Structures are given as C-alpha cells and as structure tokens.
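Enquirer: Show me how the following folds:
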Amino acid sequence: MIQNTLNVEQSRQLLKALADPIRLDVIHALAQGERCVCDLTGDLNLSQSKLSFHLRVLREAGLLTDRQSGRWIYYRLQPDALSALEAWLAELRRHCSKSAAPCSS
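Expert: Got it, this is the predicted structure:
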C-alpha cells in the first residue's frame, strides 16, 4: 500500500492513525521490536478488544505487520511505511522554505 512517496489519502490515513494517544503508545511499545498481543495488553493496561481495535487501525494504515504463531499474534512496525512518512515530511519541509511568487494584481 505505501510506496516511497505518499499521496494525499495515504498521508491522511497515516496521520489519522498516529493522532490517537493509545495508538502512539502502541507505536512506542513496538519501537522496541516485535511484540505479542498478550504482552501489549498487559504493558499498555488495555483490554484485548480495545487493543485489537487500535492494532487494526494501525495495520490498515500500513504502519504495522503481523504474523501468527500458534494461537498468538505478533505485531511489529512496518519500516517501509515509516520511511515513506519520513520522506513525505521531508518533502513538506522543502516546500516550507520556498518563497511565494510575487502577486500579479
């Protein structure tokens, strides 16, 4: 879903996914590496249903990948999505330094 450059919809979806404090907590927890849902529920003090909702939003935005091992599901950050977001922000930064053209009226 995520390429090197983000379109408007992709950037909106990523930023919306990151706008929630609980989802940011999940991102910070996964910054340490792959984690099992059972560990995340305890570490973040969330019910499994609430955590599952937020994990789904992050996964649908392309920020996470998951794998199943037996009855457990493990989540990790998706580096490509983070790189694309970083490139998009760098592009915004480059445009911020451009001066406007003189007004013609």
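Enquirer: CA atoms for contacts and neighbours, from now on please.
Expert: Will do.
Enquirer: ok, A29 - contacts?
Expert: Contact analysis of A29 by C-alpha atoms under 8 Å, 6 or more residues apart in numbering lists L40.
Enquirer: where's it, which helix or strand?
Expert: Under the criterion of DSSP states H and E, A29 resides in helix 21-30.
Enquirer: same thing with R76?
Expert: Going by DSSP H and E, R76 is part of strand 72-77.
Enquirer: how about this one, so we can line them up?
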Amino acid sequence: MSKQALPVLAAADGCRTTLTAPLDADTAATLAIGFKALADPVRLRLLSLIASAGGEEVCVCELTPAFELSQPTISHHLKVLRESGLLTSQRRGTWVYYRVVPQMLQQLSRVLALDS
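Expert: Sure thing, here's the model as predicted:
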C-alpha cells in the first residue's frame, strides 16, 4: 500500500494542513470488500473459528455445529468470505476445507492500526 499526498487543505481559520492517504483508491476498493464481508456477525465468527486453527485448514463439517444455522446458510457465508479473498478452499469428496489468507488479514489489520 503506497502513501499518496493529498492536496494541501486550507482550513476556515487560515491554518494549512497536509494530509496523507495511506491507501490508494484501488487498494481501498479491494480492502472494502473484505471489511464488508466481515460486517456480518456470522461471517466474522466463521473467520475467527478458521483463523483459530493456526493456519491449518478446517472442514465445513467442523464449522456447522457451532451455529444454529443450516449447512447451506453456513456455506453461503463461507462463499462470501472466499470471494472477498479472506479464505481459500479445497473440495475433497463431499467436504470443503477452508483456510485463512494471512496476507489479506494483514492488509486489513494494517488499515486499522493506529501507527499506520
């Protein structure tokens, strides 16, 4: 993520401030998809469960019992997380295994870090 200098802005009282934007427009658009996916409590919990596996993959059959939702609903939420770039998946027979994409989580974390 590259920093871009914004134009110098003149405040109403005459002081001048230079602002910098840590994200370019394309990066912001990409990361917004991830943040939007995480705005749902079920998806946030799913990502948390998968991330707690320490980089190991997690079968959808292990995730479904943690929720009072149907398996198709869980699969839909996992699809949203996968399409947003937060998860990868691999089908083996009838089961699908999910793993977090650490680089995407790191990018989202950097945006929220106070010192970025």
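Enquirer: How alike are these chains, TM-score-wise?
Expert: In this superposition the chains share a TM-score of 0.74, using TM-score structural alignment, normalised by the length of structure 1; 91 aligned residues with a C-alpha RMSD of 2.2 Å.
Enquirer: any idea of the angle the helix holding A29 of structure 1 forms with strand 72-77?
Expert: 90 degrees (axes from the mean of the first three to the mean of the last three C-alpha atoms, to 10 degrees).
Enquirer: now for the following helix or strand past helix 21-30 of structure 1, which elements pack on it?
Expert: Remark: after helix 21-30 of structure 1, the chain's next helix or strand is strand 35-36, criterion DSSP H and E. Applying 3 or more C-alpha pairs under 8 Å, 6 or more residues apart in numbering; DSSP states H and E, we find strand 35-36 of structure 1 packed against strand 72-77.
Enquirer: which helices and strands does the helix or strand just after the strand holding R76 of structure 1 pack with?
Expert: The helix or strand immediately downstream of strand 72-77 of structure 1 is helix 79-96, counting by DSSP H and E. Judged by 3+ C-alpha pairs under 8 Å, 6+ apart, the packing partners of helix 79-96 of structure 1 are helix 8-18.
Enquirer: residue range for the helix it packs on in structure 2?
Expert: Helix 8-18 of structure 1 lines up with residues 28-38 of structure 2 when matched by TM-score structural alignment.
Enquirer: Outside of that stretch itself, list whatever touches it.
Expert: Contacts with stretch 28-38 of structure 2, where a contact means C-alpha under 8 Å, 6+ apart, come from R43, L44, V80, L81, S84, G85, L86, Q107, L108.
Enquirer: tell me, the strand holding R76 of structure 1 lands on which residues of structure 2?
Expert: Aligned by TM-score structural alignment, strand 72-77 of structure 1 falls on residues 95-100 of structure 2.
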